[in-house]
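>>> Return a 3D structure for these sequence lines:
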Amino acid sequence: MKKQIQFVCQVGTVIGLLGVLFSYAMFQGGFVSWFLFYSFLPFGLYSLAIVIYPLRLTQVERIFASHVYHAGDTLVVTVQIQVPIFFPFIYMVVEEKWPPLLQQKQRNQAVLLPFWRKTYSCTYEICDLPRGEHTFSAIRVKMTDWLGLVSKEASFPVEDTIVIYPRYVAMKYRKIGQQLDEGGVGSPILLHRDMAMAVGVREYVQGDRFSWIHWKASARKNELMTKDFEERKSDDIIVVLDRTPTPLFEEMVTFTASFVRAAIKKGVQTGLISVGSDRSVFPARNGEAHVQQLFYHLAKTSCDSVQPFARIIQQEITQCPLSISVNYVTSRLTKETATVLCDLAAKNRRGTVFLIKQEQHDMTNEEREMVEQLRKKGVVTIITTPKQFANALFGGGE
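Below you'll find the predicted structure:
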């Protein structure tokens, strides 16, 4: 309503000026008065022509130079405009309605000088793209007259969505050996074991079969104990991403993307567990389509978990088979998380912890103590920084 009132006022101003000058020439007469009237007449008629021009019939199209982008890339966009009727525009302002994360990158307006053309275009770039799914919703076109007395604009709902995948580094992949109780690193060679051979006993956990209960050991310890089998191991891995709020979340996403890409490229079936405001669990698979599925999730995910990472581990890892290797990606190692991982290690669920830091010296004393505790329990712990991601699996971290 406000724009309509403003538009009526602009039209009234032009008509009023024409009327005043014409009245002045009629009553005053003489060269000067008629010169003023005829001098302003072209500008006034041009302004009124803009008023009746069918700007809303303009065809607007947005074209992306590429459909695949990663965080940090440069986005090149071309806006093509075709007006319905030829008109000698003075200039035209094209304004993009950008997604919220892109609005602070640069100015979202461009001034075009079409003059005698019906079709024209403008190209702009957005550097250092942020990860995520971004929707361009509309393009606004505005034109005005020579004197700026009348302006006309129209908004065109040109909606395009572009996914900025996470950045990744070319990581060298190898299977990480489990650590022994003494702290040494075990062989990375796969051990093929017979599930029918019991090699020890352990505490009963939910999901164990009734036939696995070791009755003599249960009687001695006065609690249920089950047979511990040497199960057949596999190369399959699951990556658990910590989505609790942290300033290093982008680095964690970059590492996770690099890790899963390197593993799948090596032929390893790889899964992902990502729990925050939403719960996303991807089973261990391989193939290019699976890589795209994981990257699409990593592009949209955020550090919005309200649950501590330790609780998420407790809830999710017990559902994973013992034959699969679990890898935890986090930037903060708390006492609660270390306790849960040690408990899982005692139940033959050892895993690998990737502790992401901006610099090696950023670790706290508590985290150093937790790392030593995990390593004594056989949990491989690797501290790595963005500069070391490429060789993180080959001693690139601490």
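
>>> Please count neighbours and contacts with C-alpha atoms only from this point.
Will do.

>>> Okay, and Gly271 sits in which element?
Using DSSP states H and E, Gly271 sits within strand 270-275.

>>> could you give the angle of the next helix or strand after that strand to strand 270-275?
Per DSSP H and E, the first helix or strand lying C-terminal to strand 270-275 is strand 279-285. Per axes from the mean of the first three to the mean of the last three C-alpha atoms, to 10 degrees, the angle that strand 279-285 makes with strand 270-275 is 170 degrees.

>>> To compare against the first, here's the next sequence to fold:
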Amino acid sequence: MRKSKKLLSMTGRFVFIVGILLSAYGFAMFQGGKVSWTIFYILFPFILYSIALFVYPMNTITAERKILTKNIENGGKLTVTVMLKRRFSFPLLYTIVTEKWGSHQIELRAKNKSSYLFVFGMRKQVEWTYEIDRLPRGQHITEGIHIELSDFFGWIRKTAFIPLRESIIVFPKTVPMNYMSLDAQYDRGAIASPFTLIKDTTMATGVREYQAGDRVTWIHWKSFARTQNLMTKEFEDRQSEDLLVVLDERASEQFEEQIELAASLVKEAIQQQANVSFISVGEHKVEYPFIHSAEQLHDLLVHLAKIEPVESPPHSMDWTPSMRIGGSIVFITGSPDWEILQSLGGATRANSSIICFVVVGEGKRVPKSLSERISYARMKGVKIITLRKTQFANAFREEAM
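A predicted model of the protein is given here:
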């Protein structure tokens, strides 16, 4: 239907131009005189160009896009370069190129930045760069490039859409954290340790042959340079921590801050060589049992970028992992209800080391109902810490409030 209207409109414009040409020629023939022929000769080049533009093939124009900004975080800036090419030269005048986004929110943020008006002229290649500020977290789709051509007076307007679909991931913003081990696991039993994990693994007492599964950071490169055999460092007390991070996906006023805290915590724990697992609970329960490599961390950050808040989950909030994962648990939420607090209390009685981070608004008081639930959970032995965004860096050192 839309193509039919477009074809009808173009046909009508062409008939209008031909009508002007015949009218001017007829006026000059029957009226005669210098003035009437002058009018005809003035209009003739413009009409001839409009007819040439009418038959100009739009499919000869191709487009390329380059994303100049890599790893964009929430609130960051996106820089894009769009390049138009064509196979042969033709004098194109007013050209409007617009980047079409699938998200109305991005369209509003881009405003007029994603549109470009220029005179193509005889050039075979044109490019322009635009920026979009304060991108929100999420997956944003750019559908393609819309091109509109016009003659001198707007008699002929031709449009074309070049599909150029591309997905842009805006990751959650992360902040550096002063990470501390919650429950360091030794080879025999579990004891509380005030040291961070990275300190414990720097106390090498010897080397041994490399075995499958050894961390790359434990390889003794000096021995490898001398013998060409991979050797692994041995530690007097080789220490590691199993850490499970659970994110509550239910809607809250501080949902974006919850995502930011979860991403920052996981990233910092992995840098400190912890054995990290992750669970997000919302519409569905999504599990990342073991996160060791940079690729696995990237997959998790993509998941966190795409998460949308859930108003009311269709099932009970079962956050327990499907496979046995020992060690410490960090639960991140914005508004813990009685069901969540009771489940945390049960996990605490099972000798698990648990911290529940409740993210609250900056400069806002904790609601009375939430304070009552927090007091109840603390009576059950659950360690709950209320955090504001400015406290994320020292989350593990904050006093319970």
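
>>> ok so, going back, which stretch of the second structure lines up against the strand holding Gly271 of the first structure?
Using TM-score structural alignment, strand 270-275 of the first structure corresponds to residues 276-281 of the second structure.

>>> got it, and stretch 139-155 of the first structure?
With TM-score structural alignment as the criterion, stretch 139-155 of the first structure aligns to 145-161.

>>> With Ser181 of the second structure as the reference, measure out to the residue nearest to Glu399 of the second structure when sequence neighbours are not counted.
Among residues not flanking Glu399 of the second structure along the chain, Ile385 sits closest, at 7.1 Å (C-alpha to C-alpha, 6 or more residues apart in numbering). Per C-alpha to C-alpha, to the nearest Å, Ile385 of the second structure is found 16 Å from Ser181 of the second structure.

>>> What of Ile39 of the second structure?
87 Å.

>>> between the two, which one's more packed in?
Using other C-alpha atoms under 10 Å, the more surrounded residue of Ile39 of the second structure and Ser181 is Ser181, with 22 against 14.

>>> What's the more buried one aligned with over in the first structure?
Checking TM-score structural alignment: Ser181 of the second structure goes with Lys175.

>>> is it true that its match touches Asp235?
Yes. Between Lys175 of the first structure and Asp235 there is a contact at 7.5 Å, judged by C-alpha atoms under 8 Å.

>>> Strands of the stretch 51-200 of the second structure, residue ranges please.
Using DSSP state E, counting those that start in this stretch, the strands of the stretch 51-200 of the second structure run over 61-67, 72-73, 78-86, 92-101, 115-121, 125-132, 138-150, 157-171.

>>> For those strands, give me CSV that also has distance to Lys306 of the second structure and mean neighbour count.
Formatted as CSV, the strands of the stretch 51-200 of the second structure follow (distance: least, C-alpha to C-alpha, whole Å; neighbours: other C-alpha atoms under 10 Å):
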stretch, distance to Lys306 of the second structure, mean neighbour count
strand 61-67, 19, 15
strand 72-73, 13, 20
strand 78-86, 17, 16
strand 92-101, 17, 19
strand 115-121, 27, 15
strand 125-132, 19, 15
strand 138-150, 5, 19
strand 157-171, 8, 17
